[in-house]
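Enquirer: Next comes the sequence, and after it the predicted model I'd like to discuss.
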Amino acid sequence: MQAGYIEANDWLNLIFRVGLSVIIGGLIGFERQWTGTNRSAGVRTHMVISLGATLFILLPLQIPQDYSSVNALSRTIQGIATGVGFIGAGLILQQSHRGKVKGLTSAAAIWATAALDTAIGLGYWQLAVVGTVAMLLVLSGVKQAKRPIAVRLGRASSSSKKRPADTPSPTPTDRRAHPLFFAQDD
């Protein structure tokens, strides 16, 4: 069997691709939600986008391959990239109401997650696994590496600034203090 076309009775392959895409979306969504205090795109959002991207790719693969199915697959990939880009733009707009542009990394993470899951849908799951590891290293590792550099340069980020004395400490039920509280993403 080729990497792309899936025979109609190959349910194990379909289940594997869909399951892996949801797991990868969940890992990236968990990282986004775990490292931030107000992430609009968390675990569930990433998982749903992952599932959608994979399903949109798997649908044209059910058509026996000829010139028209390759053309349909190309249009599907273009549609996924554009559609998920609009979702990311909504994240940026939603979070930029105070004059500061926020949400760029979350928007980029959603867009890249859709690309990873497009690869899974096409059968290139090894590429998606390597891409997921690279993405998690970029999202977590670069942020961790930036902190000591910013402190040395005297440009500590807002996350490393101390809380004013009159601000109470967050309680354990405060969603910002509890990274596993998943109700904050839509």
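Expert: All right, it came through fine. Numbers count the residues shown, from 1 in each chain.
Enquirer: switch to C-alpha atoms for all contacts and neighbour counts from now on
Expert: Will do.
Enquirer: how about the helices of the chain, start to end?
Expert: Using DSSP state H, the helices of the chain run over residues 11-35, 43-61, 67-95, 104-121, 125-136, 142-153.
Enquirer: Export the ones you listed as CSV, with columns for mean neighbour count and distance to Pro164.
Expert: Listed next are those as CSV, based on neighbours: other C-alpha atoms under 10 Å; distance: least, C-alpha to C-alpha, whole Å:
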stretch, mean neighbour count, distance to Pro164
helix 11-35, 20, 21
helix 43-61, 23, 31
helix 67-95, 16, 23
helix 104-121, 24, 27
helix 125-136, 16, 32
helix 142-153, 12, 19
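Enquirer: Comparison target, given below:
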Amino acid sequence: MDWQQLLVIEPFTWPAIGAALLCGTLVGFERQMRGKPVGIRTSSLITLGTYLFIVGASSVMTEATDPSRIIGQVITGIGFLGAGVMLARDGVVVGVTSAATIWALASIGVAIGLGHLETAIKLSFVVVGVLFGVDLMEDYFQSMTRGVHKKYKGWKTSFRRDKQG
């Protein structure tokens, strides 16, 4: 038996799979450390799955097919996944940032599928920078906690009271 043949995964590549898992882990680690719904596993699977769809579609390209349509379908499918993490209670919508993170993760998976591995890794750091940086700014500037975040904190405490009582 040829053991090297077992490692062949054409049309996919191990470096791209590694990049997809790394990108998902980078973003997912930030989310998981803050107790958000989209953690390391989910983030890694989103980037990996998107990569697999993009490359898989490219491998069946003929004159009659258009692999760019797969990107559009991925965006639509990811929209449904993102909608699943958003909740509404008492007129307050939560989970929008997690949904937007899912959307950004899928776009990183597309970049990997198109062969832009280094760019995807850099973009993962940008996503983490936005998620973490805005949180720091909210902690530093009181004026940024007005509006929806103030209502969210109130909803959180009322939700805890409802669970206890």
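Expert: It's in. Source: prediction; values computed, not measured.
Enquirer: For Thr167 of structure 1, which of the helices of structure 1 is the nearest?
Expert: Closest of these to Thr167 of structure 1 is helix 11-35, at 21.3 Å (criterion: C-alpha to C-alpha).
Enquirer: who does the closest one touch, helix- and strand-wise?
Expert: Taking 3 or more C-alpha pairs under 8 Å, 6 or more residues apart in numbering; DSSP states H and E as contact, the helices and strands that helix 11-35 of structure 1 lies on are helix 43-61, helix 104-121, helix 125-136.
Enquirer: In JSON lines, list the ones you listed along with distance to Arg155 of structure 1.
Expert: Output for those, formatted as JSON lines (distance: least, C-alpha to C-alpha, whole Å):
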{"stretch": "helix 43-61", "distance to Arg155 of structure 1": "30"}
{"stretch": "helix 104-121", "distance to Arg155 of structure 1": "19"}
{"stretch": "helix 125-136", "distance to Arg155 of structure 1": "24"}
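Enquirer: possible to save the helices of structure 1 as TSV with distance to Thr167 of structure 1?
Expert: Converted to TSV, the helices of structure 1 look like this (distance: least, C-alpha to C-alpha, whole Å):
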stretch	distance to Thr167 of structure 1
helix 11-35	21
helix 43-61	29
helix 67-95	23
helix 104-121	27
helix 125-136	33
helix 142-153	23
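Enquirer: mind checking which of those helices is nearest Ser159 of structure 1?
Expert: Closest among the helices of structure 1, using C-alpha to C-alpha: helix 142-153, at 9.4 Å.
Enquirer: returning to that earlier point: closest one to Lys161 of structure 1 among the helices of structure 1?
Expert: helix 142-153 (10.4 Å).
Enquirer: Please work out the angle formed by the directions of the closest one and helix 11-35.
Expert: Orientation of helix 142-153 of structure 1 against helix 11-35 (axes from the mean of the first three to the mean of the last three C-alpha atoms, to 10 degrees) gives an angle of 20 degrees.
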